[in-house]
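In: This is a predicted model, with the sequence first.
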Amino acid sequence: MILSEKELKALCQMASTAALDAGKYIQSQFDRSYAKKHKKGGNSLASQVVTEIDEKAQEIILRHLHSSLEAHNLGLLTEEAIDDQSRLEKAYFWCIDPMDGTLPFTEKRTGYAVSIALIANSGDPVIGVVYVPDLAECYTSVKGDGVWLNDKSFVREKGGKNDIIHVYSDRSLRDDVYYKSATDRLNEWAAHQNTGIQYHTGFGSVRNALGVMTSGTGCYFKFPKRPKGGGSIWDYAATRLFFEELGLHVSDARGETLQLNNPETTFMNEVGVIYTTDSGLSDLIITLGN
């Protein structure tokens, strides 16, 4: 079964409504008290913290998307539920992160977002929706139709020759063995380009990718590692489509297609990720990873 363009656009609208409702609920709880607990995740605190807000946001999203599961025979993968492997059996599956960036949310700062994608069994996203609650920004995309921001075509401001380079990373990057060598090489590259460099940390994976996408020149990357983690399928599903639609670089750490339906695991630690706005910067990071 191949979904038609009309069906994809209708499903994108459904996902947008779900993301907006979940995001408005999340923002309404920002300054309130709520239960916080730990779950089994990767090896970082960011992947282990979960709140009742995440779980309620997921309920809101699933309530909106429930009818589409049967109507289009779709699979389902969500962060706050067990992987039932339907993603491997169906032609398409919803991939949902009800609140990416739970840690910054609990720390009362920006960096969180709602992310919903529809992924083909091949591991390629065909719909992407991201809502940023504290900024009231909703990014949407259907494969082949570009990227939209709050229902208006999103046009990216391209970086100039001497624009500052924005490097987005998780807090955990500072603990990785390659951190110093990687940042040394990035600083050298920036100096060679006769420009400055600015490092951003503390956002969730979705907001990191959006930060790169909305900067003139920027990057976000994670190299492969042995411990489980490195983000999961739902962290990169929607933003991979955004980058592809904008003609920007998104790949695994080897520079190959970022596969989003690995039958063995939902974690991405074995392959890593790279998001960049500049081909030279992409080449540099791939070299660093190798």
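Out: Perfect, thanks for sending it.
In: going forward, measure contacts between C-alpha atoms and count neighbours the same way
Out: OK.
In: which SS class is Val206?
Out: Per DSSP: H, G, I helix; E, B strand; the rest coil, the secondary structure class of Val206 is helix.
In: pretty sure it contacts Asp100?
Out: Yes - here Val206 reaches Asp100: they are 6.6 Å apart, a contact under Cα atoms under 8 Å.
In: buried sites along the lengthiest helix in the chain?
Out: Of all the segments of type helix in the chain, defined by DSSP state H, the longest one is helix 5-28. Buried residues in helix 5-28, defined by neighbour count with 16 or more other Cα atoms under 10 Å: 8-9, 11-13, 15-27.
In: you'd agree Phe221 is in a helix?
Out: No - judged by three-state DSSP, Phe221 forms no part of a helix; its state is strand.
In: do you know how far it is from Gly289?
Out: Distance, Phe221 to Gly289, by Cα to Cα, to the nearest Å: 9 Å.
In: Over to Glu157?
Out: In terms of Cα to Cα, Glu157 sits 28 Å off from Gly289.
In: Look at those two and report which has more neighbours.
Out: Gly289 (19 against 11; other Cα atoms under 10 Å).
In: Quick one: residues contacting the more buried one.
Out: Residues near Gly289 by Cα atoms under 8 Å, 6 or more residues apart in numbering: 223-224, 253-254.
In: Repeat that for Ile2.
Out: Listed by Cα under 8 Å, 6+ apart, the contact set of Ile2 reads Ala91.
In: picking up where we left off before, select from the contacts of Gly289 the one having the most neighbours.
Out: Ala253 (25 neighbours).
In: That residue: what's it in contact with?
Out: Residues in contact with Ala253 (Cα under 8 Å, 6+ apart) are 221-224, 271-274, 285-286, 289.
In: still on that earlier bit, now list whatever residues contact both of Val206 and Asp100.
Out: Residues touching both Val206 and Asp100 by Cα under 8 Å, 6+ apart: 112-113, 115, 235.
In: Pull out the buried residues from stretch 102-120.
Out: The neighbour-count check on stretch 102-120 (16+ other Cα under 10 Å) flags 102-106, 110-120 as buried.
In: how about the strands of the stretch 151-290 of the chain, start to end?
Out: 152-153, 165-169, 197-201, 217-222, 249-251, 273-276 (DSSP state E, counting those that start in this stretch).
In: would you turn the ones you listed into JSON lines with distance to Glu59 and mean neighbour count?
Out: Listed next are the strands of the stretch 151-290 of the chain as JSON lines, based on distance: least, Cα to Cα, whole Å; neighbours: other Cα atoms under 10 Å:
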{"stretch": "strand 152-153", "distance to Glu59": "28", "mean neighbour count": "12"}
{"stretch": "strand 165-169", "distance to Glu59": "29", "mean neighbour count": "23"}
{"stretch": "strand 197-201", "distance to Glu59": "29", "mean neighbour count": "14"}
{"stretch": "strand 217-222", "distance to Glu59": "30", "mean neighbour count": "25"}
{"stretch": "strand 249-251", "distance to Glu59": "30", "mean neighbour count": "23"}
{"stretch": "strand 273-276", "distance to Glu59": "29", "mean neighbour count": "26"}
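In: Next up, a structure to set beside the first:
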Amino acid sequence: MSASMTPDAVRALLPALRETIREAAALALPFFRAGAQTRARVWSKSGGSPVTEADVAVDTFLKVRLSSLLPQAAWLSEETIDDALRLGNDFVWIVDPIDGTRAFLSGHPDWSIAVALLVGGEPMLGFVHAPVTDRFYEAVAGGGATCNGHAITASMQDRIEGARVTGPKTMIERLARGATAAGVKPAMIPIDRVPSLALRIARVADGTIDIGLVSSNARDWDLAAADLILREAGGAVIELDGEATTYNRPDPVHGELVALCGGVREAVVDAFAKHG
């Protein structure tokens, strides 16, 4: 299948996609209890990570609706058994029905629904919706990024010193040690960790975080939608050596990553090189 989708065809999908994601949120919200345990049934998947009936309901709904919007697209999501047919398909939906399930089940507001469309292996459309706070991040490749319809850009921070950073404590400590070894004052401003990886990256895109660190074992569905949003906002999601993330590989698991505004990219890569 040839990877081609005209700009008009992309724009034609947007209204239905927005409505679909909001309908998916409406399925999940009745199970959410702010500051309290979810009303949903909870069980453990292989490996011990939790899943709720809300995850499954949203996943099922999105698979039906998104497949009807673009029948030729393959599917990759957290709650669906992987199908290797996606590897030979130029169009792939990548979905996390609830990114930040532990936050969802414990009553923390920072969970999201993340939807991306890959075309030729690259994100073409990206949506991250935080239902509790009603923040809807969106991007189309080449068209910029928005939150609730308003254009967003990553911050203009150009040094590690004074950067607002969030993520795993051990990675923050390594970044600080590497910055010190590079002769940089590593005084960073810590931001509370954002449980949803998609939201963590989206908040780099909207300029409220400068550096978002991501531990190893993130999956395509945690990253692809927010990655595009951040790219379109002027930042990037990169591996510690500065290489860009890639998607729709046989194994959709990633190593350690950094989401950052463009101005700190060189300094962050240099710091991790000195103490990676």
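Out: All right, it came through fine. This structure is a prediction, so every number in the text was calculated from the model and none was measured.
In: Specify, as a residue range, where the longest helix of the first structure falls in the second structure.
Out: Aligned by TM-score structural alignment, helix 5-28 of the first structure falls on residues 7-30 of the second structure.
In: that older thread, from the contacts of Ala253 of the first structure, which two are the most distant?
Out: The distance between the two most remote of the contacts of Ala253 of the first structure (Cα to Cα) is 13.7 Å, for Val271 and Ile285.
In: Look at the two and report which has more neighbours.
Out: Ile285 (25 against 20).
In: Contact partners for the nearest residue to Thr276 of the first structure once chain neighbours are set aside?
Out: In space, not counting the residues next to it along the chain, Thr276 of the first structure is nearest to Cys219; the distance is 4.2 Å by Cα to Cα, 6 or more residues apart in numbering. With contact set as Cα under 8 Å, 6+ apart, Cys219 of the first structure has these partners: 165-168, 209, 212, 274-277, 281.
In: Map Cys219 of the first structure across to the second structure for me.
Out: Looks like Cys219 of the first structure aligns to Ile211 there (TM-score structural alignment).
In: can you give me the helices in the second structure?
Out: So, for the second structure - with DSSP H - the helices run 7-28, 53-69, 101-106, 169-181, 197-205, 220-232, 265-274.
In: Can you give me the buried ones in the second one?
Out: If I follow you right, that is helix 53-69 of the second structure. 54-56, 58-59, 61-63, 65-67.
In: Export these as TSV, with columns for distance to Met171 of the second structure.
Out: Formatted as TSV, those follow (distance: Cα to Cα, whole Å):
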residue	distance to Met171 of the second structure
Ala54	31
Asp55	29
Val56	32
Val58	32
Asp59	31
Phe61	36
Leu62	34
Lys63	35
Arg65	38
Leu66	36
Ser67	38
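In: Alignment lookup: Ala225 of the second structure to the first structure.
Out: Going residue by residue (TM-score structural alignment), Ala225 of the second structure aligns to Ala238.
In: so Leu117 of the second structure touches Ser77, yeah?
Out: No - look at Leu117 of the second structure against Ser77 with Cα under 8 Å: they stay out of range, at 11.7 Å.
In: distance of Leu87 of the second structure from Ala224 of the second structure?
Out: Distance of Leu87 of the second structure to Ala224 of the second structure, computed by Cα to Cα: 16 Å.
In: can you pull the contacts of Asp278 of the first structure?
Out: Shown in contact with Asp278 of the first structure (Cα under 8 Å, 6+ apart): 217-218, 248-249.
In: try 10 Å this time
Out: Residues in contact with Asp278 of the first structure, defined by Cα atoms under 10 Å, 6 or more residues apart in numbering, are 158-159, 165, 216-219, 248-249.
In: before we move on, what about Leu69 of the first structure?
Out: Contact analysis of Leu69 of the first structure by Cα under 10 Å, 6+ apart lists 62, 75-76, 92-94.
In: which of those residues tops the neighbour count?
Out: Tyr92 leads the contacts of Leu69 of the first structure on contacts (other Cα under 10 Å) with 27 neighbours.
In: What separation do you get for it and Asp84 of the first structure?
Out: Going from Tyr92 of the first structure to Asp84 of the first structure by Cα to Cα gives 14 Å.
In: Now the common contact residues for those two.
Out: By Cα under 10 Å, 6+ apart, the residues touching both Tyr92 of the first structure and Asp84 are 75-76.
In: center of the second structure - which residue?
Out: In the second structure, the residue lying closest to the centroid (Cα atoms, centre = their mean) is Ala198, at 2.6 Å.
In: For the nearest residue to Ala187 of the second structure once chain neighbours are set aside, give me its contacts.
Out: Leaving aside its sequence neighbours, Ala187 of the second structure sits nearest to Glu161 (Cα to Cα, 6+ apart; 5.1 Å). Each residue near Glu161 of the second structure by Cα under 10 Å, 6+ apart is listed here: 176, 179, 184-189, 264.
In: of the contacts of Gly289 of the first structure, closest to Gly146 of the first structure?
Out: Nearest to Gly146 of the first structure among the contacts of Gly289 of the first structure is Ala253, at 24.8 Å by Cα to Cα.
In: What's the closest one aligned with over in the second structure?
Out: Match for Ala253 of the first structure (TM-score structural alignment): Leu240.
In: quick one: that match and Met188 of the second structure, what's the gap?
Out: Per Cα to Cα, Leu240 of the second structure is found 18 Å from Met188 of the second structure.
In: Out of the strands of the stretch 151-290 of the first structure, which is closest to Phe243 of the first structure?
Out: Closest to Phe243 of the first structure of the strands of the stretch 151-290 of the first structure is strand 249-251 (Cα to Cα; 6.3 Å).
In: wait, isn't Ile152 of the second structure in contact with Ala233?
Out: Yes - in this structure Ile152 of the second structure lies within contact range of Ala233 using Cα atoms under 10 Å: 6.1 Å.
In: thinking again about what came up before, give me the common contacts of Phe221 and Gly289 of the first structure.
Out: With Cα under 10 Å, 6+ apart as the test, Phe221 of the first structure and Gly289 both reach 252-253, 272, 274.
In: can you put these in TSV and add distance to Arg174 of the first structure?
Out: Listed next are those as TSV, based on distance: Cα to Cα, whole Å:
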residue	distance to Arg174 of the first structure
Asp252	20
Ala253	18
Gly272	16
Ile274	17
